[in-house]
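J.: Here is the input, now give the coordinates:
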Amino acid sequence: MSPYRFLTYNEMFDYLTTSYDNPTLLNYINHKNEYESISVIEFKEKVICLCAALQKLGIKKSTKVAIFSSSSPFWLIFDFALQQLGAISVPIFANISTKNLNFELEDSNCEFIFIDDIERIDDIKKQMTVITHNFCIKKDNYYNLDEILVMGKEICDRLEYIENKPNEDDIFSIIYTSGNTGTPKGVVLTHKNIISQLKDINEVIHLNEKETILSLLPLAHIFERAVMSYYLSRGVSIYFVDDITNVANLMKSVRPTMMTVVPRLLEKIFNKIKTNISDKPIVSRVIGSLAFRFALLEDIDKNSFLFKLFDKIVYSKFREIFGGRIKWVVSGGAPLEKNIYQFFLNIGIPLYQGYGMTEFSPVISTNYPGANRVGSSGKAMPTAEVKIEDDELLVKGPSLMKGYLNNEELTKKAIDTNGWFHTGDVASIDEDGYIYIQSRKKDIFKTSTGEYVNAIPIEQNLSKNKYIEFAVVISHNQKYTTALLFVDHERYEQQKSSNLTIEEYYNQSAIHKSIQEHIDKLNKTVNKWEKVIRYKLITKLATIEGGELTPSMKVCREAIEKKYEKEIQSMYRSLK
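T.: Down below sits the predicted model:
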């Protein structure tokens, strides 16, 4: 494996386009519902032509340009073209709320925007030059990607294009946090930040160019942006998911060898397996249930007759869900429950949990082949330094951001005078260097009686009930713990009766009995002050536009507590 000698994203582009000749580098589903490929050569040509066209439109060094698009090869082509000019890309989630969209455009002072969804055009309030993809608008300052690519080729043929050569301390991108703690923060990342990540990832993963990737997470999220950059640096074949609801089908057709996922996908697969077993005929159901419970054990003897039997008749079928060729499944973005982690490892899915933050470009630590400890977030990346101070994880290294855009005060608060970034996560590090994240500091609440409640594990447990999509624990400055339980709309749609509304469906005594029994079981495992005394079912769909969720599908606790203030207050009225 040749060493990485590049220092900037532009040099990485040169490395990719001169080291590999993969004919299926980037693959997307076209209008015929078939995968169409873009080779390394075609990728390079499109980037250079687009770069020339964008320069003609007025984009130059330090121009800030928003990429407001779903993930695809064209997202990458546009981003790499900006990098060639020294412009600064500002990725924006395709499903962002209108409020946060316009905040990010104004805060970053973007002058141009690339957009692929005509339905979101009217949401853009800022006056700017618009470059569209998959649709055309005939107005001043509106251009279509396909048209300007043609213009760019003519400019390149006349050799009138001037490339910018950034240095490693120049700004690579401004990436906004998802906003689950309030207003999104613009994280300023340099070329050095992102390249240090690629080199670190390469040390622990070691992909060869024959691998097949299925990409399903948004490129506006730094997690997928970083691993995508690594994929490109290895010249592998990347297949984009067209719709998140199509992931199950594409895993079987693409048969990937690597995927990066968020825990929610693994939780859905885990629960789907469990449900499917319960729907089997009696003999298959008994065998499946035994195999399922066996796979939850921590210390399985994989040489035992029982394991080999289950592996042949049950686990092999589970692995086919992922396509049957998977070598790496990397989970990040949120904590993964230990029993789910253990389950997938035991059935033969090579799962590795990592941990990071946008401010660190983002990977701080990860498990990897040869160093995989269930329940941990792995070991620190090769160039990352970590330590625990007052139970909080601190980190520093070349991947650490330049700072928060337009917020010097917040930057100074986050990064101390010795260069340590304060993550806000309560954690521990064992003697072998594995990092264990206990909770976000903001998710540990103090009751009115002075006791501390760690909300995350309680919420994860509550969400295991088949009727609950997610839970929000309430206990801060309260005399006891309660919970808002957001119901599973998918279950209602699958099982609803024509004469029952969702409110009526979830008001059935059998459902409340199931939920209460689940809570009673949970309450036996927690401290007295952590017991969930009351709950409220929330049947209204949680949405990004409504403020309950971030574009990366994280829960906005603050927004939910404000929105459902009356429901919360009702849970603290005097108990009869």
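
J.: switch to C-alpha atoms for all contacts and neighbour counts from now on
T.: OK.

J.: Residue 134 against residue 119, yeah?
T.: No. Counting by CA atoms under 8 Å, residue 134 stays clear of residue 119, with 11.7 Å between them.

J.: So between the two, which is more surrounded?
T.: Per other CA atoms under 10 Å, whichever of residue 134 and residue 119 has more neighbours is residue 134, with 11 against 7.

J.: Tell me where the stretch 451-576 of the chain has helices.
T.: In the stretch 451-576 of the chain, the helices defined using DSSP state H, counting those that start in this stretch lie at 455-462, 489-495, 502-505, 509-523, 557-563, 565-570.

J.: want to put them side by side, so please do this one too:
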Amino acid sequence: MREQNTPPLAEPASGGLADSVYDTAELTPQLVQLARRTDGGDRWRPVTAARFRSEVLGLAKGLLARGVRFGDRVALMSRTRYEWTLFDYALWSIGAIPVPIYPTAAAEQVRWILAETGAVACVVEDEDHAMTIGAVCDALPELTGIWQLDHGCVRSLTEDGAGIPESLVHRQRLAVTPETIATVIYTSGTTGRPKGCLLSHGNFAAQADNVLAGWKSVLFEADGQPATLLFLPLAHVYGRMLQVAALRGGIRLAHLAELRAEALLPALASYRPTVLFAVPYVFERLYDATRIAAEQAGRGELFEQAMAVAVDWATGNERRALGHGSGPGATVRMRHLAYDRLVYQRIRALFGGRVRHVMCGGSALSRELGLFFAGAGMTVYEGYGLTETTAAIIANPADSPKFGTVGRPIPGAEVAIADDGEVWVRGGGVFAGYLNHPRCTTEALHDGWLATGDLGRLDEDGYLTIVGRKKEVIVTSSGKNLAPAALEERVRAHPLVSHCLVVGDNRPYIAALITLDPRALSHWQQMHRRAAMDEWAMLTDEELHLEIQRAVAAANTSVSRAESIRAFRLLPGDFTVEHGLLTPSLKLRRKAIAEHFAADIEALYTP
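T.: Below you'll find the model as predicted:
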């Protein structure tokens, strides 16, 4: 196996994750650790280290008063909000184990998680979530409490704990070690029933501390205290790692419950973060929105020219950082300066105006889009990780990102490529195993190495590129193998395309199911002076099909004839989490899509 490693930069942690809250409050009580939005407006109320410690301690006492003990599991079912972080650290303060549940989870998924973890209580956000729990609680004898955030459960729990001595909390907290399980996070379940990953306090500390050390120049570049806005779901390991890293590193943290552009853009404008942690979806949608706005204002050609210059400028800088060139030429530098005033400043303003660096993961970001944002003044550091690795274990280095790759091992981690192309990783973030699934644990872990199930390759500079999932490899009836993810990503690069699912297993050729982005489709109709089409009319529109055919043809240039998409079918509507066709982290549920659209797939192979 070919291997690549990076030496650790952080010392191994001692104790548990909650210790940082109490230590920071003791050393710098007036440090602003968090910010809370006031009534959904434009103002953010600071929360000092001393105040946060006090709130965590009060809630921890309340949990003890309600019978939660060391090692108990308590489920959290909510959107991203301040109270989730408060509950996490209160539970960690008494050695209890939070179990995140996506707020969009179906009742059967909730029942499965609560039953398998033996949760003794569940924190929910609102009445709908409470009803979901209520529908399954008869089959959960160990579940003794349901606490609702919107009904003031934090206040009532804190009041209940008023008579509990603080020393009892500290006795529990000091019993926590790095090996103690911190949380059970369930995988997204793209290939079957989700499994609970046992992640320790040491897993989170190792990842957070090494990322803080390795990307110090990026995270702490701005004058004053760095700040980030957390809009990723805290039910996902990526959001949880960001929360831990921010509180351990002194990065001011604020929460946003919605990822919709209508909610995200005003929050970014008012909070003005210095660094962001995001998923490619955010960049794809903001890029599309900016392009559409430019075209509607009659500046489409200006935007296209600015994009080309941004890509050229970033490519020159990338080559220089990797030792392959001298940087952008004089003409590109002059044009880049001009477009910075005309275009790039406006794009940065969408993110609040202060963001210059973004850590990105969760799925693949196209190389061209990464180069564009870097050229616009916001470098995107793409990374790679799994729930089983406590978020990113591979990431692009702070001083030399290579766009289109997921980078090199973070400090303290290793990566290897097995003979069959599978990516194996090792490091302090690799989990202890799956809850109640010893066979799956044995299959995944090998002497400290985790077999990720992903296919990848290391280039000459030691940067990793993910090719696809082993279980998703398509084998046509002629014996041709294809990992579909890269081809799907290239089709999705077209502005009109929302999702693409490549099919062809045991079929004579490769084909695809394609959905369209409603906003982009509406813009396309306006630009082409077309009447509005309903979902079914678009399926027979020849000009629209020709436009998507161009996207497919462009994607096919990257593969051989045998691997190319020979036929495609536009679908009415889109793949959504609500319909069970996407995971909560927006990955395709391939089996569910194939079953749902079996007739459409069959039609692709019918003469």
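
J.: What's the TM-score once they're superposed?
T.: With the length set by TM-score structural alignment, normalised by the length of structure 1, the two chains reach a TM-score of 0.92; 564 aligned residues with a CA RMSD of 2.4 Å.

J.: Could you look over the helices of the stretch 451-576 of structure 1 and pick the most buried one?
T.: helix 455-462 (a mean of 19; mean count of other CA atoms under 10 Å).

J.: Under the alignment, what does residue 69 of structure 2 map to in structure 1?
T.: Using TM-score structural alignment, the equivalent of residue 69 of structure 2 in structure 1 is residue 60.

J.: Its match: which element?
T.: Of the helices and strands defined by DSSP states H and E, none includes residue 60 of structure 1.

J.: neighbours around it, how many?
T.: Residues near residue 60 of structure 1, counting by other CA under 10 Å, number 21.

J.: Please apply the same query to the one 5 residues further on.
T.: Residue neighbour count, defined by other CA under 10 Å, stands at 28 for residue 65 of structure 1.

J.: Specify the local secondary structure of it.
T.: strand (DSSP: H, G, I helix; E, B strand; the rest coil).

J.: distance from the longest strand along structure 1 to structure 2 after superposition?
T.: What stands out as the longest strand in structure 1, according to DSSP state E, is strand 421-429. Once fitted to structure 2, strand 421-429 of structure 1 is off its aligned match by 1.4 Å on average (mean CA distance after the TM-score superposition for structure 1).

J.: In structure 2, what range does that strand match?
T.: So strand 421-429 of structure 1 sits over residues 450-458 in structure 2, by TM-score structural alignment.

J.: re earlier: of all the helices of the stretch 451-576 of structure 1, which one comes closest to residue 255 of structure 1?
T.: With CA to CA as the measure, helix 489-495 is the member of the helices of the stretch 451-576 of structure 1 nearest residue 255 of structure 1 (26.6 Å).

J.: residues making contact with that closest one?
T.: With contact meaning CA atoms under 8 Å, 6 or more residues apart in numbering, helix 489-495 of structure 1 is reached by 467, 469, 502, 505, 539, 541.

J.: Out of the helices of the stretch 451-576 of structure 1, the one nearest residue 197 of structure 1 is which?
T.: helix 455-462 (28.4 Å).

J.: Residue in structure 2 paired with residue 380 of structure 1?
T.: By TM-score structural alignment, residue 380 of structure 1 lines up with residue 409 in structure 2.

J.: distance of the spatially closest residue to its match that is not a sequence neighbour from residue 430 of structure 2?
T.: Nearest non-adjacent residue to residue 409 of structure 2, counting by CA to CA, 6 or more residues apart in numbering: residue 394, 4.3 Å away. Distance, residue 394 of structure 2 to residue 430 of structure 2, by CA to CA, to the nearest Å: 12 Å.

J.: list the buried ones in stretch 284-295 of structure 1?
T.: Residues of stretch 284-295 of structure 1 classed as buried by neighbour count (16 or more other CA atoms under 10 Å): 288, 291, 292, 294, 295.

J.: Equivalent analysis for stretch 50-70 of structure 2, please.
T.: Buried, per 16+ other CA under 10 Å, within stretch 50-70 of structure 2: 50-53, 55-65, 68-70.

J.: With stretch 458-473 of structure 2 instead?
T.: By 16+ other CA under 10 Å, the buried positions in stretch 458-473 of structure 2 come out as 458, 462, 463, 464, 465, 466, 467, 468, 469, 470, 472, 473.
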